[in-house]
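J.: no letters, just coordinates:
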């Protein structure tokens, strides 16, 4: 591994790395969450089971990566190496993922499709492994190292806005790159190349915080397995409830968002580029909600922001679930008031929730184990939601969205029911919110 350079970076350099690395990472995650799923429907088969396996296995790979490299990062006292190496390999395997489409020849039989599906799932898992190394652990632990009372609101806003910008840019740009000819290889090559480039840039522009030191607690094995000390983790009572909030909210999110692209393209009938514009307009307006939220976070009103976020999220999901259907949308234009309003409310709720809970959780990490605690966070942010959500969404799609195409093949398309299920689950986030707020008030008093 490279020796960490801990000289103090300029403010401009620091914020440039925050935004360049953050946006590149979010573009790549958006591509996985949004376009990998439409890629499966376009190039492999219209079957949500493949997507379910992709979510579950990639979540497992991500979690293993965060625990492994979180421990490595803490012991080395180095974040930059993980970011640089992780981003470069992330980009390489993103490009290689696209080559799985060439495994399918014509109307492959069921056995051949099973083999192709396994290859797609495996390629996605490898890509996620290195993406987590570079972004979830390297980049996020680096952000946490640099977080102070003065910049916490700004960094929290950055981390919340970046996924939204990544969703907007990734969806719009992705639609343009895929194009009418469904050229997914072009998309993967461009996005993968961008992440490789930023990984190289981080070698020269990124600096670890000056006070970062190796934190070695016994052997590597002892330190690695100490992460799984449930008794010690449970002592951080406020963080336990904050992480439970994260898990419940993102179970709901993954129930509908993983299938949003296919819902809009294959069920409602929009093209990929129009879908991107509809999402982009709503989320672009929603981004402005981060500005007042920064002030409220500084005023220690995180519980209030999350309550508002849950309510707005629920309203948006209800609008889409109850008032958006193939019969009442105009696929020739982005002007579809019900759909735009639903996306806007969901977007505001998502941004406010992620912005607030990111700062809330990071403030509770032990200073000498931030890398390891990022790994714990991934269990609640990625592993639990991506394993549990398909168990809910897959049966819903199979039961409510079964269609037979003109050639007699059965297709399963996501329908409005997913969004109504999302409402019921997201409201359950209120339970851990109440307990997290109680713990926070008790600690503060």
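T.: Perfect, thanks for sending it. From a predicted model like this one, the values you see are computed outputs, not experimental measurements.
J.: going forward, measure contacts and count neighbours with C-alpha atoms only.
T.: Noted.
J.: state the distance from residue 335 to residue 277.
T.: 10 Å (CA to CA, to the nearest Å).
J.: neighbour-wise, which of the two wins?
T.: residue 277 (19 against 12; other CA atoms under 10 Å).
J.: look up the closest residue to that one, ignoring the ones flanking it.
T.: residue 172 (5.9 Å; CA to CA, 6 or more residues apart in numbering).
J.: next: residue 21.
T.: residue 198 is the one closest to residue 21 (CA to CA, 6+ apart), at 6.4 Å.
J.: please spell out which residues along the helix or strand harbouring that neighbour are buried.
T.: Secondary structure assignment for residue 198, by DSSP states H and E: helix 184-205. Applying a neighbour-count criterion of 16 or more other CA atoms under 10 Å, one finds 184-189, 191-199, 202-203 buried in helix 184-205.
J.: can you give me the helices for the stretch 151-300 of the chain?
T.: Taking DSSP state H, counting those that start in this stretch to define them, one finds helices in the stretch 151-300 of the chain at 152-178, 184-205, 220-226, 230-234, 237-257, 260-262, 272-286, 290-298.
J.: also this one, for the comparison:
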């Protein structure tokens, strides 16, 4: 029997059920996270945009505390997922409850007196953390572990780049629904072509409540569908160690870090990209609306996403065929230049804002999604077999906790807290946020050097393991005329045969 080449690059087929599950549940999860990352922050900012520094205080508390909740939850949920060897139940029940927690935001009062401000802030933060708890269990821990289970080195780049597009598709969907509900009546035309913002307290509260109720329905539908469609991957290795708490923090042990140092270098690169993104992400809606003055941005945003998604999808195919290392630094360079261009818009004619946003935004989006997807795939490549769940908590530290905590702090240092929050017209995030982001992305080139250097070794070792596993699962057939031992013959019906077909046992009897 001829040996399979280690350098073979044919992609392992995943099947329609896996592709549907990856895309559908990935999109549903990102719809919920867009609501949490953007509209929860926007909701808090709108409630307090005329109440002094509470404007950025509520944003800071929600971002940092939800990041801590997400990380801690994923650490413990990931350990439990590895111990049970199950992913589907956590996704099904988690998505159902996740939807309910989003709906609870409809109960937050819109119009309230100043003496109730801290009570409203507390309610926002607590509900945000509760929502994050269930979302992190279902999506960050269970779903991401499931993706690592069902993919391998030959298809992981493609799957993760496609999944990286889901947040922006979700953004368009959420923004579209938000404009029809949450933002309905948010501005009034006071003169021809001149619009004035309407305080959230003076708008119809039913529109805002309807937004959160509709958004909560999406994860609930996802939970119901997963019960009938999703399947766990076969051959999941359970963590049989009885010391659950000790094993939960497996990925944080110094010995584990030392043994898997390149995984942490890869996550360090992702972390720097995440910090850069978080510097402006929580303020992105208000940056487009107020700083750039682009009020009707859904159609331009849709164009950006379509082009960016095409770029990402095409690059994902090439990642698996040619290897990811050829693309890392070109994509990083695009991100640095793109962020600087956004900063330089400060010195341009406002008439140029929209075309630059569309063209530059599409290129930037394709670059950041592709680079994030490629690095996520590399992180999954480094995960030891049987520890997929436990390393999701480590991933969350590098992709959520640290980026959110540092990103929001850098945003305040850059000048977001120097705004006159008592004047809603002045609450305009500064262009300098993107200059800071460009500097941080440039720093990410340092750990990326080691990621690129180790790429060939990693790919080669994974291909060798894949070939070895396939060879072990598919023993060579006997030569013509050669007798097959009874113990080997007993195994043959279980390998590659339809379970509904008749098979013959070693003793010659029908085993239908």
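T.: Structure's in. What do you need? Here the structure is a predicted model, which is why all the values come from computation and not from measurement.
J.: re the thing from before, so what does the residue nearest to residue 277 of the first structure match up with in the second structure?
T.: Residue 172 of the first structure maps onto residue 176 in the second structure, with residues paired by TM-score structural alignment.
J.: pull up the aligned stretch in the second structure for the helix holding residue 198 of the first structure.
T.: Residue span in the second structure matched to helix 184-205 of the first structure, by TM-score structural alignment: 208-229.
J.: on that earlier part again, quick one: the match of residue 172 of the first structure and residue 298 touch, right?
T.: Yes. Judged on CA atoms under 8 Å, residue 176 of the second structure makes contact with residue 298 at a distance of 6.7 Å.
J.: counterpart of the stretch of helix or strand residue 119 of the second structure belongs to in the first structure, which residues?
T.: Element membership for residue 119 of the second structure, per DSSP H and E: helix 117-135. With TM-score structural alignment applied, helix 117-135 of the second structure matches the range 113-131 in the first structure.
J.: pull out the buried positions in the matching stretch.
T.: 113, 116-117, 119-131.
J.: just how off-centre is that stretch within its chain?
T.: Offset of stretch 113-131 of the first structure from its chain centre (CA atoms, centre = their mean, to the nearest Å): 17 Å.
J.: residues contacting it, please?
T.: Applying CA atoms under 8 Å, 6 or more residues apart in numbering, the contact partners of stretch 113-131 of the first structure are 25, 44, 50, 53-54, 57-59, 61-62, 64-65, 86-87, 89-91, 93-94, 96-97, 100, 103-104.
J.: quick check: that stretch compared with the second structure, mean distance?
T.: Following the fit onto the second structure, the mean deviation recorded for stretch 113-131 of the first structure is 1.2 Å by mean CA distance after the TM-score superposition for the first structure.
J.: now swap in stretch 339-352 of the first structure and tell me
T.: So stretch 339-352 of the first structure averages 1.9 Å relative to the second structure (mean CA distance after the TM-score superposition for the first structure).
J.: that stretch corresponds to what range in the second structure?
T.: The aligned range for stretch 339-352 of the first structure is 357-370, by TM-score structural alignment.
J.: ok, stretch 227-240 of the first structure next?
T.: Using TM-score structural alignment, stretch 227-240 of the first structure corresponds to residues 251-264 of the second structure.
J.: contacts for that stretch?
T.: Taking CA under 8 Å, 6+ apart as the rule, stretch 251-264 of the second structure contacts 250, 378-379, 382-383, 390-391, 393-394, 450-451, 454.
J.: tell me how far the ends of it are from each other?
T.: 10 Å.
J.: so who does residue 184 of the first structure touch?
T.: Contact partners of residue 184 of the first structure, counting by CA under 8 Å, 6+ apart, are 39, 98, 177-178.
J.: what ranges does the second structure have for its strands?
T.: Counting by DSSP state E, the second structure has strands at residues 187-191, 194-197.
J.: now render those strands as a markdown table, adding mean neighbour count and distance to residue 488 of the second structure.
T.: Listed next are these as a markdown table, based on neighbours: other CA atoms under 10 Å; distance: least, CA to CA, whole Å:
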| stretch | mean neighbour count | distance to residue 488 of the second structure |
| --- | --- | --- |
| strand 187-191 | 11 | 75 |
| strand 194-197 | 12 | 76 |
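J.: using TSV, lay out those strands together with distance to residue 114 of the second structure.
T.: Below are the strands of the second structure laid out as TSV (distance: least, CA to CA, whole Å):
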stretch	distance to residue 114 of the second structure
strand 187-191	24
strand 194-197	21
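J.: matching residues in the second structure for the lengthiest helix in the first structure?
T.: When the first structure is parsed with DSSP state H, its longest helix is helix 48-76. Aligned using TM-score structural alignment, helix 48-76 of the first structure spans residues 56-84 in the second structure.
J.: and the matching stretch against the first structure, how far off on average?
T.: Mean for stretch 56-84 of the second structure is 0.8 Å (mean CA distance after the TM-score superposition for the first structure).
J.: just to revisit the earlier point, which of the contacts of residue 184 of the first structure remain contacts when I look at the second structure?
T.: Retained in the second structure (both residues aligned by TM-score structural alignment, their matches' CA atoms under 8 Å) from the contacts of residue 184 of the first structure: 98, 177-178.
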